[in-house]
Structures are given as C-alpha cells and as structure tokens.
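Enquirer: quick one, structure for this:
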Amino acid sequence: MLTVRKARNDEAEQVVALYTRMIDEMRGADFDVLWEHDVHPSPAFLRASVAAGETYVGVLDADDPDAARAEGASRLACALIMNSEADEGYERGAWQVDAAPDEVAVLHVVGTLSAFHGRGFARQLVSASIDAARAAGKKAVRLDTFTTNARGRGLYESCGFVCVGEYPRFYLHIDPTLATALYECPL
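Expert: Got it, this is the predicted structure:
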C-alpha cells in the first residue's frame, strides 16, 4: 500500500536519491522525459523544495512486499513538486481558468520508479496533489510535459487535466526540437 504525504525535512537526501534513480531508469526508455543529473531536477532545487514543504512523496508501507524495490530504507516510490512557480512560457497557455499566479498550483517533475509502473502510484500522487491544491484554495493545477510523453499525458488526462495547447520550441535549453503540452485541471 502507498501513502502520499509531504516529504519531511530529514528526507531531502532520499528525495535526491529517488530522482537520481528515476533519471537512470528513464534514460532511453519510452517514458524518458529527458531529465539530467545535476541539471533538472537539480539536487539544490529538490532540497529547497523539500525544505519549503513543496515535495509530495509516495511511501510504501513497511509490510508492502515490493518495499525492498524502493530506494533503500526510505521506501519512496514516487514524488512530485507542487508550488506556484510557473516556467517561462506559461503565459502562452490558453488557460481555461482565469487565475493569478498565487491562485494556481504548478506540478513539477512528476515521477515514479519504473519498478512501480502500472500500480496506480502516479495516479494516487497526482490525485493527492490536486486534493491538496483544492484544500489550499487554489483555482487550478497546471503542468507541462513533452508532447512525446504519452504515458504522462494519459495519466494527466485520466486525473482531470485538459491539454490547453502544444507549443514548439518551449524548452530551448533541453531540446529545441521537442514540443511541450500545457495542461490544466480546474478546481
């Protein structure tokens, strides 16, 4: 069983290790979102997000038979960052919800260890973040993903997100040939 909660301050290094492992496991796979070690998500960004209370993690219960496949004793299986910081380019989105930046939650680096794909953990994680945003009085949750991320897009759409546009050359520093899809979940 998975419990979704905010990461504790003492789990910052476990969160960094989780993303390091996800980057390694995604490389070259059909779900590779092109994250780079020490660049995106950077360890400094991850540590700061944990310290700010912006990191949500999916933690396997100790009695889960798959707990040993998680990241060591931490049992972290998935994670995301949720804050109000939109990436440059979000102003181009054809957003359905009229909201000021502080009225919107933005999801970043949503990921699950490959050993746990297909178990609904990412859906639980995203759903819990939507619930947390709603409880915080936000008007919408937004995110972006590469148009080539079929798994992620399917997940977001199944959680109530709507694609509000696809934009070429959105992240020039990653790969200027990839288009980015912007998503919004009205609350």
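Enquirer: please make it C-alpha for all contacts and neighbour counts, starting now.
Expert: Will do.
Enquirer: where along this structure do the strands fall?
Expert: Ranges of strands within the chain are 2-6, 55-60, 76-83, 104-112, 140-146, 162-167, 180-186, based on DSSP state E.
Enquirer: and this one, so I can compare the two:
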Amino acid sequence: MTLIRATESDFERLAEFYRRTVSETKDMEIYARWIYGLHPTDGMIHGHIKCGNMFFLSELDGKIASAVAAVPCQGMEYHDVPWKLNLADDEVSVVHILCVAPELQKKGIAARTMRRVIEMSRESEKKAVRLDALKCNSPARRLYESLGFSQVAERNWHTENAGWTDFVLYELEL
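Expert: Purely as a prediction, here's the structure:
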C-alpha cells in the first residue's frame, strides 16, 4: 500500500469512504465524535484536495484503506500553544482527519499512514509534525504517543460536531 496524493477525481470515493467510516466505526460517538457533514465535511475534503494536502492508502483491490490531510503549515489556532519548538508556521506539518476503514482498524494501518506522513514531512524539510486529538480519543492518543509524539498542551475548543470539548495537542520533532 502506497500513500497517494488525492486529486479532484478521487473526491467522491473519499467522501464515501469518510461517510461509511463515520457511520460504521465502533464507538465513533465515544472517541472521535465525528458526524459527517459537521466534521468532516465535503468542503473540508474538497479544500484539502484542492490544496494538494489530501492523501489516502489504497489496498490491492483499489479500496481506500485510510485517508489523511497533511497540511504543510499550521493555522492560527496553534499560535497560542506553548510548543517545545519555536517554529514558523511553514516549518510545520499538521495532520487532520486521519481515518481508517472500519474493517482494517487495529491492524497497523493508521501507524503506517502516519509514518508515511512523517516521512513526507521530513522530505519537505519540515522541523515538526503537529496535531490535535480529542482528549477522550484514547486509541488515537496511544497511536500518536507510540510514534514518538509528545503531549504539549490541552485546549478546550468548540467544534460543530462535539461542542466545547477538550483537545490534547501533540508535537513530533523531526
């Protein structure tokens, strides 16, 4: 399986992948709290594709195994975080909407996807990869910590799908 940069022609497949994964993932309402149309949205996926930041792993049969947005800079929401590394926005990659097909969860696909994002970030000469995860999303947090990400801070942010909720922010120095 190779991480593939999504194009506009992949939009329908990716949107259907996210819709299916959100509806079929066990405990989605407990851990990630995604509600398709609120998070993630068609616009979010389109935007990441348009900017060249949307990627997916494809299985041998052509089905999508995982998808992720790897954005080559951080946004304003990360400016007030006490990161370990003092970096400019464009020295950082930020991970969003990492998702694994329900039938492939707990098989190392998320770790493989993240390792490739980390590798791509290094190849792009980024100095860190950053991300946020819901504090209650213990499976995702275990994954990030197993890959060497350090917990840097917590924030209480408002999202359309979860309301006011606690997030943990992570950083991996490259």
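Enquirer: Asp24 of structure 1 is nearest to which of the strands of structure 1?
Expert: Asp24 of structure 1 lies closest, by CA to CA, to one member of the strands of structure 1: strand 104-112, at 12.1 Å.
Enquirer: list the helices and strands that closest one packs on?
Expert: Packing contacts for strand 104-112 of structure 1, counted by 3 or more CA pairs under 8 Å, 6 or more residues apart in numbering; DSSP states H and E, involve helix 12-26, strand 76-83, helix 121-135, strand 140-146.
Enquirer: can you name the residues of structure 2 that it overlays?
Expert: Mapping strand 104-112 of structure 1 onto structure 2 (TM-score structural alignment) gives residues 92-100.
Enquirer: average gap between that stretch and structure 1?
Expert: Compared with structure 1 after fitting, stretch 92-100 of structure 2 deviates on average by 0.6 Å (mean CA distance after the TM-score superposition for structure 1).
Enquirer: from the chain's centre, how far out does that stretch sit?
Expert: 2 Å (CA atoms, centre = their mean, to the nearest Å).
Enquirer: distance of the residue nearest to the spatial centre of structure 1 from Arg123 of structure 1?
Expert: The centroid of structure 1 falls nearest to Val110 when counting by CA atoms, centre = their mean (1.8 Å). Val110 of structure 1 sits 10 Å away from Arg123 of structure 1, taking CA to CA, to the nearest Å as the criterion.
Enquirer: equivalent analysis for His117 of structure 1, please.
Expert: 10 Å.
Enquirer: same question for Arg142 of structure 1.
Expert: If you measure Arg142 of structure 1 against Arg123 of structure 1 using CA to CA, the figure is 15 Å.
Enquirer: Ser129 of structure 1 too?
Expert: Counting by CA to CA, the gap from Ser129 of structure 1 to Arg123 of structure 1 is 10 Å.
Enquirer: measure the aligned partner of Thr21 of structure 2 in structure 1 to Asp102 of structure 1 for me?
Expert: In structure 1, the residue equivalent to Thr21 of structure 2 is Met22, according to TM-score structural alignment. Distance, Met22 of structure 1 to Asp102 of structure 1, using CA to CA: 30 Å.
Enquirer: these two - which one has more neighbours?
Expert: The neighbour comparison of Met22 of structure 1 against Asp102 (other CA atoms under 10 Å) goes to Met22, with 19 against 12.
Enquirer: Cys185 of structure 1 pairs with which position in structure 2?
Expert: Under the alignment (TM-score structural alignment), Cys185 of structure 1 pairs with Leu172 in structure 2.
Enquirer: contacts only, for the closest residue to that match other than its chain neighbours.
Expert: Leaving aside its chain neighbours, Leu172 of structure 2 sits nearest to Phe149 (4.5 Å; criterion: CA to CA, 6 or more residues apart in numbering). Listed by CA atoms under 8 Å, 6 or more residues apart in numbering, the contact set of Phe149 of structure 2 reads Tyr170, Glu171, Leu172, Glu173.
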